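Chemist: sequence and predicted structure are below.
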Amino acid sequence: MRMMMGGGPGRGGGRMRDEAALKAENAKAPKIPHLESRVLALFRPYRGLLALAIVLVLITAAISVAPPLLTKHAFDAGLFPADGSGPNLSELWWTVAAMLAVWVVSNALGVWQAWLTAKVGNRVMGDLRTQLFARLQSMELAFFTRTKTGVIQSRLQNDVGGVAQTLRSMISSVVGNVVTVLAALVSMVLLSWELTIVAVILMPLLVIVQRRVGQLRARIASETQESLSEMTAITQESLSVSGVLLAKSFGQEGAEAARYRAENDRQIALQIRQAMSGQWFFAFVSIVFSLVPPAVYVVTAYLIEGGATHLTAGTIVAFTAVQTRLSMPLLGLMRMGLEVQTSMALFARIFEYLDLTPSITSPATPRPIEASRLGEVCFEEVSFRYPETDPADAPTLDQVSFSLVPGQYAAFVGPSGAGKTTIGYLVPRLYEATSGTVRFAGEDVRELDAHELMSHIGIVSQDAYLFHATIADNLRYAKPSATDEELEQAAQHANIHETIMRFPDGYNTVVGERGYRLSGGEKQRIAIARVFLKDPAVLVLDEATSALDTLSERHVQQALDVVAEGRTVLSIAHRLSTIRHADVIYVVDRGRIVEHGTHSELVARGGLYARLDAEQRSIPE
């Protein structure tokens, strides 16, 4: 978690400007090839529903041509017949009935079409969110160590949510308004081609201005989503149990609130900019549309003076009615155009994640894992360097080689940062070796199916992760089909069953976020029970007891000894007292294995292990 640091006004102001410039640079929408066609492809699975919706839109638009023509007929044949005989009530009544029928049918079709497009839009949005989640699940561990959780959450929630309205209304709005505009133009031309020119002469100018405004809104939208990502990240960091505890421990509640307030102020400013960026444009559009009727009247007067006999009162009334109806779909198209341009920036951010390629994948034709060799683990001159490290720095692992037979208990010890944990991560292929070969059951792990490989490996880390769910739910994460008897058996092996039964709700006890309602030792033993249910051939223990007190360590160590029976164990340890019984101990220093042997052999040798053992013995428990 970042902490707010004080500083002089000058230096602080410069730092804030630098951060603002960096955020603006990061907020630029990524360049995604064929973005528009890829967005349209999202609708492909629902082309049947879309086709029906488009047919309904076309029918509705075709029907919309009738009202202005019926209006003209009502005036010229019903109210003011050409023979001057007075209103013709029979003509007027059937015309009014026809107009009513048109509106009833048109609105009924509109409701049906709106339901179809809403259904398609929401399903497309759901598909997009599911694809994005699945893609993120497939990414390698390194992606998540270099990306804030809040930023990832923002892509799933804010970015997909930002395009939701566009997805829901794009087809109905675009198709419906385009067809309505075309139908209105046809009606206008049938009534008077001269007045039609007057009505549409400024349309090209509006399209040019709209495109410029859309580009501006797209840039602002990208900055807005970047700010939302930062706010989500701050929330995730600061309001988690660990974050709140850290802030309170150092008295930084005010600083965290100030950090959130600063980003919230930026978000407000961006939202205001986005809301106002199109207002002047639409004000200009409204003025243009308002000027059209007076212009039509003036031009009509000149045309009548010039001898245009076809411009009757009914024609003028019908034309201005159609022109008024033309303005709304035109305005809708322009609004949708701005929304689409704005949404394209968000679609680009979504597709940026959808286009991520996991660096660790299963081969097209994976090799089978031989059951008789389960538990064999071998490193052959393995070197590894984390992607974000400086190439000039020494590698994390350098030419590491060792071999374990099924059922062997191997411990890896050494100073902090020596590379012990990395060895444990390379076995299940959470990271990929830079060079050399990691073998599992005699096969190169790169030639095995990643999911099958992981199914044979259990990991117990220092920080046992539990979901905000019941103890039973957390245990069944390893084996969803596990019976209550199997849960109890696993818990007994992990030395936690009696503790669970002392809780009022037993196995139905909700553990809280990350298991904060439990002690460290209790969480760790539940994690061990979960691994026991998985029943792996290889067990990786990543300093599983280093954060526990002596009593909890003793309980957890007893549970680990039980779950380790009959399995190959790679135990990354800091406390040497927990691994003295290991079959073989590898001493790792600066990425290399510098010693190996049993506890007594290494102590007798007087090397690094002996020094570490002497140091720990000198520290009272």
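Modeler: Nice, I can see it.
Chemist: only C-alpha atoms for contact and neighbour calcs from this point on.
Modeler: Fine.
Chemist: residues in contact with A559?
Modeler: Contact analysis of A559 by C-alpha atoms under 8 Å, 6 or more residues apart in numbering lists H493, A494, N495, R525, I528.
Chemist: and which of the residues you listed is nearest M334?
Modeler: Among these, I528 lies closest to M334 (C-alpha to C-alpha), at 59.9 Å.
Chemist: could you find the closest non-adjacent residue to the closest one?
Modeler: Among residues not flanking I528 along the chain, A494 sits closest, at 6.0 Å (C-alpha to C-alpha, 6 or more residues apart in numbering).
Chemist: which ones are touching the one you found?
Modeler: Per C-alpha under 8 Å, 6+ apart, neighbours of A494: R525, I526, I528, A529, F532, V556, Q558, A559, L560, V562, V563.
Chemist: strands of the stretch 501-621 of the chain, residue ranges please.
Modeler: For the stretch 501-621 of the chain, strands defined by DSSP state E, counting those that start in this stretch occupy the ranges 538-542, 568-572, 584-589, 592-597.
Chemist: who wins on neighbours among the contacts of A494?
Modeler: I528 (31 neighbours; other C-alpha atoms under 10 Å).
Chemist: that one reaches S461, doesn't it?
Modeler: No: in this structure, I528 is not within contact of S461 by C-alpha atoms under 8 Å, at 9.6 Å.
Chemist: what touches both of those two?
Modeler: By C-alpha under 8 Å, 6+ apart, no residue touches both I528 and S461.
Chemist: picking that back up, can you redo the contacts of A559 as a markdown table with distance to Q131?
Modeler: Output for those, formatted as a markdown table (distance: C-alpha to C-alpha, whole Å):
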| residue | distance to Q131 |
| --- | --- |
| H493 | 39 |
| A494 | 38 |
| N495 | 41 |
| R525 | 35 |
| I528 | 32 |
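Chemist: out of the residues you listed, which one sits closest to T483?
Modeler: H493 (15.5 Å).
Chemist: so what's that closest one up against?
Modeler: A529, F532, A559, V562, V563.
Chemist: could you dump the residues you listed to a markdown table with distance to N88?
Modeler: Output for those, formatted as a markdown table (distance: C-alpha to C-alpha, whole Å):
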| residue | distance to N88 |
| --- | --- |
| A529 | 90 |
| F532 | 91 |
| A559 | 98 |
| V562 | 100 |
| V563 | 97 |
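Chemist: which of those residues fall within helices?
Modeler: Among these, the ones falling in helices (DSSP state H) are A529, F532, A559, V562, V563.
Chemist: tell me where the stretch 251-400 of the chain has helices.
Modeler: 253-276, 279-305, 313-354 (DSSP state H, counting those that start in this stretch).
Chemist: quick test: name the residue nearest the centre of this protein.
Modeler: Geometric centre of the chain, nearest residue: L156, 2.3 Å, by C-alpha atoms, centre = their mean.
Chemist: which residue is the nearest non-sequential neighbour of that residue?
Modeler: R129 (6.2 Å).
Chemist: presented hereafter is structure B, for comparison with structure A:
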Amino acid sequence: MGPGMGGERPRVSGRDFDRQRELNSQAPEIPRLDARIATLFRPYRAQLGVIVALVLVSAALGILPPLLTQRVFDDGLFPPGGAPDLPVLVGLVAAMLLIFAVSSALGIVQTRFTAQVGNRVMGDLRVRLFSHLQSMELGFFTRTKTGVIQSRLQNDVGGVAGVLSNTVSSVIGNTVTVIAAFVAMLLLSWQLTLIALVLLPVLVAGQRKVGQMRARIASRTQESLSEMSAITQESLSVSGVLLAKTYSRQSAETERYAAENRTQIELQVRQAMSGQIFFAVVQVLLSAVPAVIYLVSGWLIAEATGQGLDAGITAGTIVAFTTVQARLLFPMMALMRVALDLQTSRALFARIFEYLDLEPAIVDAPDAAEPAAEPPLAGTVEFERVRFRYPDAAPDTRPTLDDVSFRVEPGEFVAFVGASGSGKTTIGMLIPRLYEASSGVVRYAGDDVRRLRQEALMDQIGVVTQDPYLFHASIADNLRYAKPDAADEELERVARLANIHDTIAAFEHGYETVVGERGYRLSGGEKQRIAIARVLLKNPRVLVLDEATSALDTLNERVVQRALDDARSGRTTIAIAHRLSTVVDADRIYVVSAGRIVEQGSHEELLRLGGGYAELYAQQA
């Protein structure tokens, strides 16, 4: 089953997500949504069958005690002969006790199966959502707050946990109980049953109105939770805390969170109170029905006696009927609450399915091929008249790249330089197909990257960025992210190549040293060299260096540059650089301005040309 998890539904690209949300809010498709929710349970049909069987048996057993109660009164306590019939009474009481014991045992088994199915369905939903988000293009994550994404995984999926865990058994069990109770009531007295059914249409109509109101509140509550998660993620990250402290904005950040928290409290209170008056009225009405039954029973008996007829209503009938009717109170209330929960959860499921319906903008072609893994083709990078505009850019703005063409042969070292915003970083992103060219062709190993399998393409390309990401884990764990089964000797080898082994060995815990959130326990140069060691462990054919030393001081830059020089050996290397001193020995330098390549040549050739490169070099020198 595809990421949408059941039911044919138009797919939506990440760039069209906001428009789709607007359409969904205007025209909710409840039947289709309910069908998609039902498909979540398909892998657990066998367990659901067991639950249904247990529920049916429990419900059937549930209507026996009231019928036995009638027999206790009419045959055991007050038989026609007058004196209580103790043998009959003992047998009936024993049967009732046995039924209670069996029902309790079945309830325990049913609870276990229900919990297993509900939590496994929720786990499947969470993993599928996470997996689908992993497949989304990079642009989706640059447009969406991390906290909002986290909220979908945690708050939205967690919000439907109770519905997934309890709905099936509750709906089936309570429905069967209600139906069985009505059958028992009809068997006892059809006249009294009509009285008990008078309120049903009113209750159904009221429940529907309350459910619609709760669904609206639930949707707004989840939006508020998403915003709170986004604020938390932004403000309590190491970078966020550092920024707040250096600008003395802690109070402002606290107030921003407190304001959203006040909104959340108000919504939670509204959600908790929605329907409470309705349920209080329902409970009063249902609780008052027995008194009405007594009154109607008395009137029917009096009328029949006055006419010399038998009303067919005995004391046992009245006691049994009111017992059955009382047993209807809880299942009917439970069914109404489940119906409200389902209406509320639709808003959460709709939010989850919104993400699952997103179609990644960059996907493998049906006949995607493997890139060449060996020379002479492996390591060749070529752009042919490439034009690129970011998906969320205004149509009337100039493209980020415009008619860019170049070719890099295996083993060459080329550099792209230029002012900030010139488009050079975008070139590095298009090579591993993190973004898709708007027009033109990007080739790797002689093939259009759109015809290559993405994962195989990425296996041959390594990227070192200006701000490398390190996990809150040990140095060894961070290195093994590139090769999980790497031996300790391999870690040491790449660390030596990256000029970081001696530094790691000097730490108290060596390679088991925990680097902290985003590597904040390390210096910038240490983080960068660990990132270089990690990419060397991957052993790519092409190395893309995106401003890899621009954030470092002069001393760290020299150390990291030596590591990069070693890392380039035998690889095609493409450096995106701001500091020209790091690329003076490149085989070829491309100068990028306003999305176009305006100059190219070696360092010496460009200096002799006396153009933009020479001017930029003179400024930096």
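Modeler: Here it is on my side, so go on. Bear in mind the structure is a predicted one, so any value in this text is a computation, not a measurement.
Chemist: quick one, what contacts the alignment partner in structure 1 of R562 of structure 2?
Modeler: Taking TM-score structural alignment for the superposition, R562 of structure 2 sits opposite Q558 in structure 1. Residues near Q558 of structure 1 by C-alpha under 8 Å, 6+ apart: A494, N495.
Chemist: for A105 of structure 2, see how far away the equivalent of the residue nearest to I528 of structure 1 over in structure 2 is.
Modeler: Alignment note: A494 of structure 1 maps to A498 in structure 2; criterion TM-score structural alignment. Distance, A498 of structure 2 to A105 of structure 2, using C-alpha to C-alpha, to the nearest Å: 65 Å.
Chemist: same check, this time on E384 of structure 2
Modeler: 72 Å.
Chemist: which one of the two has more residues nearby?
Modeler: Per other C-alpha under 10 Å, whichever of E384 of structure 2 and A105 has more neighbours is E384, with 15 against 11.
Chemist: the longest helix belonging to structure 2 vs structure 1 - mean distance after superposition?
Modeler: Secondary structure of structure 2 per DSSP H: the longest helix is helix 86-134. Its aligned residues in structure 1 lie a mean 0.4 Å from helix 86-134 of structure 2 after superposition (mean C-alpha distance after the TM-score superposition for structure 1).
Chemist: would you check the span in structure 1 matched by that helix?
Modeler: Helix 86-134 of structure 2 covers residues 89-137 of structure 1 once aligned (TM-score structural alignment).
Chemist: state the number of residues packed around L448 of structure 1.
Modeler: 22.
Chemist: repeat for V317 of structure 1
Modeler: Neighbour count of V317 of structure 1, defined by other C-alpha under 10 Å: 15.
Chemist: and stretch 349-360 of structure 1, which stretch of structure 2?
Modeler: So stretch 349-360 of structure 1 is aligned with residues 351-362, judged by TM-score structural alignment.
Chemist: that stretch: end-to-end distance?
Modeler: 23 Å.
Chemist: what's the end-to-end length of stretch 140-159 of structure 1?
Modeler: End-to-end for stretch 140-159 of structure 1, by C-alpha to C-alpha: 22 Å.
Chemist: give the buried residues for stretch 19-31 of structure 2.
Modeler: Residues of stretch 19-31 of structure 2 classed as buried by neighbour count (16 or more other C-alpha atoms under 10 Å): Q20.
Chemist: how about stretch 151-158 of structure 2?
Modeler: Buried positions in stretch 151-158 of structure 2, judged by neighbour count with 16+ other C-alpha under 10 Å: S151, R152, L153, N155, D156, V157, G158.
Chemist: for burial, what's the neighbour tally of the equivalent of G337 of structure 1 over in structure 2?
Modeler: Residue correspondence to structure 2 (TM-score structural alignment): G337 of structure 1 is matched to A339. Neighbourhood size, A339 of structure 2 [other C-alpha under 10 Å]: 18.
Chemist: what sits against A339 of structure 2?
Modeler: Taking C-alpha under 8 Å, 6+ apart, we find A339 of structure 2 in contact with Q207, G211.
Chemist: any idea how far G159 of structure 2 is from it?
Modeler: 16 Å.
Chemist: same check on A393 of structure 2?
Modeler: 35 Å.
Chemist: ok, P391 of structure 2 next?
Modeler: For P391 of structure 2, the distance to G159 of structure 2 - C-alpha to C-alpha - is 33 Å.
Chemist: same check, this time on V88 of structure 2
Modeler: The value you get for V88 of structure 2 to G159 of structure 2, if C-alpha to C-alpha is used, is 51 Å.
Chemist: between the two, point out the one with more neighbours.
Modeler: Per other C-alpha under 10 Å, whichever of V88 of structure 2 and G159 has more neighbours is G159, with 19 against 16.
Chemist: show me what contacts the equivalent of the more buried one over in structure 1?
Modeler: Under the alignment (TM-score structural alignment), G159 of structure 2 maps onto G162 of structure 1. By C-alpha under 8 Å, 6+ apart, the residues touching G162 of structure 1 are S343, L346.
Chemist: same check on Q20 of structure 2?
Modeler: For Q20 of structure 2, the contact set (C-alpha under 8 Å, 6+ apart) comprises V12, E354.
Chemist: surely it is in a helix?
Modeler: Yes: per DSSP: H, G, I helix; E, B strand; the rest coil, Q20 of structure 2 lies within a helix segment.
Chemist: that one and A215 of structure 2: what is the separation?
Modeler: For Q20 of structure 2 relative to A215 of structure 2 (C-alpha to C-alpha), the value is 19 Å.
Chemist: just give the nearest non-adjacent residue to the aligned partner of L452 of structure 2 in structure 1, would you?
Modeler: Superposed on structure 1 with TM-score structural alignment, L452 of structure 2 falls opposite L448. Nearest non-adjacent residue to L448 of structure 1, counting by C-alpha to C-alpha, 6+ apart: P366, 4.8 Å away.
Chemist: pretty sure that neighbour contacts D444?
Modeler: No: between P366 of structure 1 and D444 there is no contact under C-alpha under 8 Å: 10.3 Å.
Chemist: related to what we said a few turns ago, relative to F379 of structure 1, how far out is the match of L452 of structure 2?
Modeler: Plainly put, L448 of structure 1 is 16 Å away from F379 of structure 1 if you go by C-alpha to C-alpha.
Chemist: what about stretch 229-249 of structure 2, distance to the chain center?
Modeler: Counting by C-alpha atoms, centre = their mean, to the nearest Å, stretch 229-249 of structure 2 is centred 24 Å from the centre of its parent chain.
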